[in-house]
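*Asks:* Below: sequence and its predicted model.
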Amino acid sequence: MVGLWNTASEQPDLTALVDPGGREITYRELAAEANRYGRGFQSLGLTPGDSIVLMLPNSAELVAVYFAAYQTGLYVVMANWHLTGAEVAYLVQDSGAKALVGHERFAAAATEAAASLPAEARFAVGAIDGFRPLGSLGEGEQGRPDVRTTGSPMLYTSGTTGRPKGVRRPLTGADPDVVPGSASWFFGIFGIRPFDGHVHLCGSPLYHTAVLNFVVISIQLGHTAVLMDHWDPEEMLRLIERHKVTHSHMVPTQFHRLLALPDDVRNKYDLSSLRAMIHGAAPCPIEVKRRMLDWWGPVVIEYYAATEGGGTAISAQEWLRKPGSVGLPWPTSEIKVLDEDGNELPAGERGLVYLRMGDATFEYHRDEEKTRAARVGKLFTLQDIGYLDEDGYLFLCDRKNDMIISGGVNIYPAEIEGELVCHPKVADVAVFGVPHPDWGEQIKAVVQPVDGVEPGDDLTRELLAFAGTRLAKFKLPRTIEYLTELPRDPNGKLYKRKLRDRA
């Protein structure tokens, strides 16, 4: 039977986790920790429907606390540890959290965030003044928690407009030992089955929705999960060879950085174990995708999905027939492209992409207006612009908020970024609109040159000449600025708003 606790009973010595330091944790050990922490939360008075906040790096402790909350009916808020103390304090207050678990690396922010919580509800990995050691949670407790019911992550959207909003789903009341069929179904989209020798590599922070889901489902389905503390391209290749990794969840920025490794580094590792290297979260430039397929073969699978539910997927073979597409809807998922008035658009016409996942429901916590604004009937939108082709394959253009309107023409920065990033002297690039008195907006690019490349007028001329062979003249940047590094989070998400504000 699948499931953490079932596997701990039936195959207790199977490796569930490899932590960033290389320590292997068995299913029996992970289940025991999750039981102890779960009993500890209940001894504090937490009951199903209460919330906790985690501010932890990728670690065995994070996974154990997550499963503790999962089996005791708690909502788990995964705090991005790049946030300030005040921003995490907002998550504590907004979610109504009853406890916080922080790491000593983030001591200052965790201390500020937990200021409203009683001392007995603050726990730390490592030492934080005013916090109890995590090891004391449930200390001396034995066996499963007294009350067991399935909890849920309460994930916060990135907050591109206003404060982030928590996506809170109703608790199901299900037995946490019974793994939902949707877990096997979701991995089945990518050809991944329970107990078939899979090893998952996690290189991105677990505070991201998809990253957390992939690790949790991997463990639930009897796969070993290998955790990286921070992502490094060559270290990823080393871990793939060392642990015979079969699948991972990646973003296009990681592809770009892997491809930038010298040929001798890329070729010295055995990657023959790879079966399903899944990517999403951002548009992947067509040339970058082709080069990854040339290197890794047909194991590169793309998908498009939302924290709120629903999505598409496309295999390598399909993508070669439909380059640039993010695929067909998942079974039970629905995708439509609507205009601003909510009318369905015909094939080939660009509009807002709307999704639906079966009869699943969600709400933005304490924000009925945002929930209502995102919906048309049972469909909801992430404000992505795209179109469906005549075969029903979805193509994404850009985020509505990122679209540039210059002289009345819609221009999609993702298209321009996808071409500029293919220049050998470009390590990273962001394109956005800046105000212009005549045209409304004009196109600005911010480029991070490859190490050793000198920024300046000569490079600008070279990049514009290169782009001019691949893009219409009206899509060319009017100005190019250079930075030593673009503001991205560790999962590759670009903070374009910071660049706009700076401009």
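*Replies:* Ah, there it is.
*Asks:* Every contact and neighbour count from this point should use C-alpha atoms.
*Replies:* OK.
*Asks:* how long is stretch 123-131 end to end?
*Replies:* One end of stretch 123-131 to the other measures 5 Å (Cα to Cα, to the nearest Å).
*Asks:* The structure to be compared is supplied as follows:
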Amino acid sequence: MYPGAHSTQHPDKPALIMADTGAVLTYAQLEERSLRLANHFRSLGLQPGDHLAVVAENRFEIVEAMWAALRTGTLITAVNSHLTAEESSYIIHDCEAKVVLVSGSLENAAQLAQLCADVEHRIWLGEPLPGFDSYEEVLAAASTEKPDYEPRGDDMLYSSGTTGRPKGILPEPKEQSVDDPNVPLVQLFTSVYGFGEDTVYLSPAPLYHAAPLRFVMTTHARGGTAVIMPRFDAEAALATIEKYGVTHSQWVPTMFIRMLKLPREVRESYDVSSLRAAIHAAAPCPAEVKRQMIEWFGPVVYEYYSSTEAPGLTLIDSEEALAKPGSVGRDGYMGTVHICGPDGEELPAGEVGTIYFEIDPAKSMFSYFHDEAKTAASRHPDHPRWATTGDLGYIDEDRYLYLAERTSFLIITGGVNIYPQEIENALALHPDVRDVAVVGEPHEELGEIAVAYVEAEDHVSPERDLGAEVLEWLDGRISKFKIPRRIRVIDALPRTPTGKLVKRKLDPELARS
């Protein structure tokens, strides 16, 4: 399904709402604008399989461009709008974009425009950019004639780049029209989370990330309304849920933590009873945080484990999460989980290894654009339809999956293993800690020691010895040998906007204390 199927039945129904301004894009408008843009792409000579890119803050045009790509059989790359101009330019050129859409409102837009001067077709959104065509003028000049057949395109998003240059994740081509309802993710989300015409989906995250973008598209495929926040704010999110009667939402654990840290009287002043599915993923969620969210929101908290590559996924609901704290769910929905050792051997329950998903022969396989070696490395040596993104984990006797930290994050101090995630989970609930990361640093006697980098909440004055307070607070909450030897207060932790921590960028020189 696509906007046209709903625009004829409910032309004035909001397809998109901006939470901050209340601006509305109806289904009739989304249908016409995405059709005009799709016809413009066709007039430029774009063919199915060609690439385009969009770099913008959360705004309607990202979704319009996404639907235009899906209606032309092309591949669209939504670029992280927080990247530097050079980083964005790398992705735009690496994906071989024939068309690039750039928001002139971005801080580095002018520099990016210069770096993209060699891209064949360039369009600006929001604010003018030299050498670019106006988005609105492009739409005004484009045809509104709907072709008899519109081949379905797809997204080609990029990995986070936490270990080097990001790579494009190329889906296998789909031989279907854009109005074919047989889209696996749409069918899965519909059956598991109940997406439908009455859905009001809240997206508090950046639309260039896979999950928010795909959930918005699923909402439109089912005829619902997507409410878009320009950026996450804990209290504003609660106000938006109440104002619009939000039924579905998608979060990362950091957002849960920041909402839980609101004063109780603030949290309890908003009605969140309309929620039927509060879905989270992207990073490990401390079990205590999830328990508190279920207690607050009710048994509507769902987690899934997957990735942008989407070789498979696991799902877990609130009841299961309370019974299996720390688990990210069971397989059987899209791909079978296998835990394998370093030589590819399958490991028994309880043993940590590389997580592979066995992809059903009827499902498509991903590859890394322009990187055959990385594609090959993502496949099991003996089973070509088993794929991994490199995450580690184990399954229990009931086939519930648990994630484990990468071996490179393990801290060995005096011969004792310390897993940073345990310490990070404890510190995440400290009332004065906004964010935390724990790493190992060299030590003459012990080999390594645990060091915590702490980002303070705004209300914490610089005069306070937050490090000493944190150490005292940890006493009794975790084993003494796990308590960090040093606490470094830092202005901001190096996270990607999708919540992934880039530990390699942590530097003692950045610490205030």
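*Replies:* Everything's here; your move. The model shown is predicted, which means the values in this text are computed figures rather than measured ones.
*Asks:* Now compute the TM-score of the two chains, please.
*Replies:* The TM-score (TM-score structural alignment, normalised by the length of the first structure) is 0.94; 500 aligned residues with a Cα RMSD of 2.1 Å.
*Asks:* Aligned counterpart of residue 317 of the first structure in the second structure, please.
*Replies:* Aligning on TM-score structural alignment places residue 317 of the first structure opposite residue 319 in the second structure.
*Asks:* how far away is that match from residue 286 of the second structure?
*Replies:* Residue 319 of the second structure is 16 Å from residue 286 of the second structure, by Cα to Cα.
*Asks:* Between those two, which is the more surrounded one?
*Replies:* Between residue 319 of the second structure and residue 286, residue 286 has the larger neighbour count (other Cα atoms under 10 Å), namely 20 against 14.
*Asks:* residues contacting the match of residue 317 of the first structure?
*Replies:* residue 299 (Cα atoms under 8 Å, 6 or more residues apart in numbering).
*Asks:* What lines up with residue 480 of the second structure in the first structure?
*Replies:* In the first structure, residue 480 of the second structure lands on residue 473 (TM-score structural alignment).
*Asks:* Near that match, how many other residues are there?
*Replies:* There are 11 residues near residue 473 of the first structure, going by other Cα under 10 Å.
*Asks:* How about the one 5 residues further on?
*Replies:* Around residue 478 of the first structure there are 12 other residues, counting by other Cα under 10 Å.
*Asks:* now stretch 495-510 of the second structure, how far from the centre of its chain.
*Replies:* Relative to its chain's centre, stretch 495-510 of the second structure lies at 17 Å (Cα atoms, centre = their mean, to the nearest Å).
*Asks:* which residues in the stretch 301-450 of the first structure form helices?
*Replies:* Ranges of helices in the stretch 301-450 of the first structure, per DSSP state H, counting those that start in this stretch, are 316-321, 368-373, 413-420.
*Asks:* Kindly report the same for the stretch 51-200 of the second structure.
*Replies:* Ranges of helices within the stretch 51-200 of the second structure are 60-70, 85-94, 109-115, 135-141, 184-193, based on DSSP H, counting those that start in this stretch.
*Asks:* what's the first one packed up against?
*Replies:* Contact here means 3 or more Cα pairs under 8 Å, 6 or more residues apart in numbering; DSSP states H and E; on that basis helix 60-70 of the second structure packs against helix 27-43, strand 75-79, strand 154-155.
*Asks:* between these, which gets nearest to residue 397 of the second structure?
*Replies:* The minimum distance between residue 397 of the second structure and these falls on strand 154-155, with 36.6 Å, by Cα to Cα.
*Asks:* residues in the first structure matched by the closest one, start to end?
*Replies:* Against the first structure, strand 154-155 of the second structure falls on residues 152-153 (TM-score structural alignment).
*Asks:* Now that stretch on the second structure. Mean distance?
*Replies:* Averaged over the aligned pairs, stretch 152-153 of the first structure sits 0.6 Å from the second structure after superposition, using mean Cα distance after the TM-score superposition for the first structure.
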